[in-house]
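S.K.: Following is a predicted model, sequence given first.
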Amino acid sequence: MSVGVILPSIRSDSAIVRQMCSIRHVIDDARAAGSLDPLFAHLYSAIERNTPADLLEEAACGPRCAWCCYTRVPATAPEILFLVRGSGSGLPASVIRAIPELADRRRNGWGRSLHESLAPCAVLEDGLCTAHSHRPIACRTTMSLDADQCRRACSEPEEALIPTAMSAVALRAVYDIALRGALLNAGYSPQRFDLATGLEEAVVSARAEAVWLDGDDPFPSALRIDEEDYLDEPVRRALYEAAFG
């Protein structure tokens, strides 16, 4: 017996569709301003507003609990570029010096067991994120309910079982799908990169943000996370079509 393709029915006024449309408008503002500031002022404040208070109370995360910062992090090009620029002064020199070594470890471990590419994020200093206010969606929406399992994941990633609240999973899905759909509609690539190898290219080019705003690829050698086209997945396609027709 053959099974047909399930086509999701998405309401045009659903929360994720509204977010996608809203982000799309702000991308135009960023393009007109020649700066990513309008985009991420809107996006990151929206994530903060919509993070449930009980989730923050329930999460086992806290200062210097940086075990989740040892793994591979997916991020779109604008997320990486915004992180690099930081609050205006850019990343600390010590962080910039640490990026190539981490990028090499990610490259050498790509396609192998996760353990072979684990290492502290180059943006960490003394267990704290030096770009915390500019961290990407994946970092903002990673919330564990058991820090001991996170610690275990750094030495036994295939054995650790990290409990995560469904509200955190949903929060990441909403804003990841919405941002990438809005980028695609605006003429930009929705591709996600490995953060470390994207940072490696971003820190050596003073014009990387301008290059991206002009519609070009600022990370030609960075490791790419996504193997399928954004619209190949039925739910993403349905959401995209509900937002933009």
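M.R.: Here it is on my side, so go on. Computed from a predicted model, the values in this text were never measured in an experiment. Numbering: from 1, shown residues only.
S.K.: can we go C-alpha only for contacts and neighbour counts from here?
M.R.: OK.
S.K.: just checking, Leu81 touches Ala210?
M.R.: No. Leu81 is not in contact with Ala210 according to CA atoms under 8 Å; the separation is 9.8 Å.
S.K.: Just give me the neighbour total for Gly86.
M.R.: Neighbour count for Gly86, taken as other CA atoms under 10 Å: 18.
S.K.: second one coming, line it up with the first:
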Amino acid sequence: MTDPISQGPSSFFNALAQAFDATIRERRARPEFIGALCLQAFDSFEGNLAIQTEGAPAVACEGDCPACCVLRVVATAPEVFLVARFVTANQRALAQRGVDLPGRIAAINAFANGCSENARMALRQPCPYIEAGLCLLYRLRPLACRGHASYDKSACIAATAGADADTAISTPHLMVRSLVQNALMSSLRTAGLSWRLYELNGAVALALNSTDAEQRWIDGDDPLLPAAIADFDAAEIGATFDTLRA
């Protein structure tokens, strides 16, 4: 298989950004915009990850281990709105199974929103989308979740329980996640859309509690701003994007 990253990370970044630019330009006013943008990001991640990990040892993550699901999850606005759509569409069916997903999101948001990465992990509170050890929105999980993979399941369990353990995280997963996520953010910024990273549950709660949050974001507003992560230097990151795309 051809490895586009072998041409250089900056070239790969620019190719991805130009593809995202085209999607935003062509679909911004269409109902499928959010889904199309997320699908493009997820497909780009999965396809390029397969190339980067060809012949490498298999990771231990197969969607059936929630050990890392006590970590802070950050997401772009399109990913947040995709999750909010999932919650709204499945709320009634999940309630019939005894799962109050909006209630879970509100509960975790009440004491975890604004937490740093270390503080969130220290809470050892599972993600609200975990049910019976499985992720309810696994196929729609954000890039942050896709890009966190370990070669050692037992080490992950020990680390999230507070032990000092080397979790042997997959470098290709982290690299591809970073390139795809940054290319998407750069394109959102170029289009005049809010391009920050948000704490997932806090941002989803905001989206669920507003009837027009998604449209306001498409129009250039930032209804998710209260859930923006504090350790996000927009000026520095924006300058990096400008340099890469010059």
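M.R.: Now that the structure is in, tell me what you want to look at. Every value quoted in this text rests on a predicted model; they were computed, and no experiment measured them.
S.K.: TM-score for this pair?
M.R.: Overlay of the two chains. TM-score (TM-score structural alignment, normalised by the length of the first structure): 0.82; 231 aligned residues with a CA RMSD of 2.8 Å.
S.K.: in the first structure, which spans are helices?
M.R.: If DSSP state H is used as the criterion, the helices of the first structure fall at 15-33, 37-50, 53-58, 77-85, 93-109, 137-140, 147-153, 166-185, 195-202, 208-213, 234-244.
S.K.: Could you dump those into TSV and include distance to Cys68 of the first structure and mean neighbour count?
M.R.: Output for the helices of the first structure, formatted as TSV (distance: least, CA to CA, whole Å; neighbours: other CA atoms under 10 Å):
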stretch	distance to Cys68 of the first structure	mean neighbour count
helix 15-33	26	19
helix 37-50	19	15
helix 53-58	16	12
helix 77-85	17	23
helix 93-109	15	16
helix 137-140	8	18
helix 147-153	6	19
helix 166-185	14	19
helix 195-202	13	25
helix 208-213	27	19
helix 234-244	27	19
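S.K.: Of the ones you listed, which is nearest Ser117 of the first structure?
M.R.: Between Ser117 of the first structure and those, the shortest gap by CA to CA is with helix 93-109, which sits at 4.4 Å.
S.K.: closest one to Ala160 of the first structure among the helices of the first structure?
M.R.: Nearest to Ala160 of the first structure, of all the helices of the first structure, is helix 147-153, at 5.0 Å by CA to CA.
S.K.: and that closest one, which stretch of the second structure?
M.R.: Mapped onto the second structure using TM-score structural alignment, helix 147-153 of the first structure spans residues 153-159.
S.K.: so how far is the matching stretch off the chain centroid?
M.R.: In terms of CA atoms, centre = their mean, to the nearest Å, the centre of stretch 153-159 of the second structure is set 22 Å apart from its chain centre.
S.K.: do stretch 107-119 of the first structure as well
M.R.: In this view, stretch 107-119 of the first structure has its centroid 19 Å away from the chain centroid, taken as CA atoms, centre = their mean.
S.K.: Now for the residue nearest the centre of the first structure: which residues touch it?
M.R.: For the first structure, the residue sitting closest to the mean C-alpha position, by CA atoms, centre = their mean, is Ala75 at 3.4 Å. Neighbour list for Ala75 of the first structure: 136-138, 192-195 [criterion: CA atoms under 8 Å, 6 or more residues apart in numbering].
S.K.: how much does the match of helix 147-153 of the first structure stray from the first structure?
M.R.: Between stretch 153-159 of the second structure and its aligned stretch in the first structure, the superposed structures give an average distance of 1.4 Å (mean CA distance after the TM-score superposition for the first structure).
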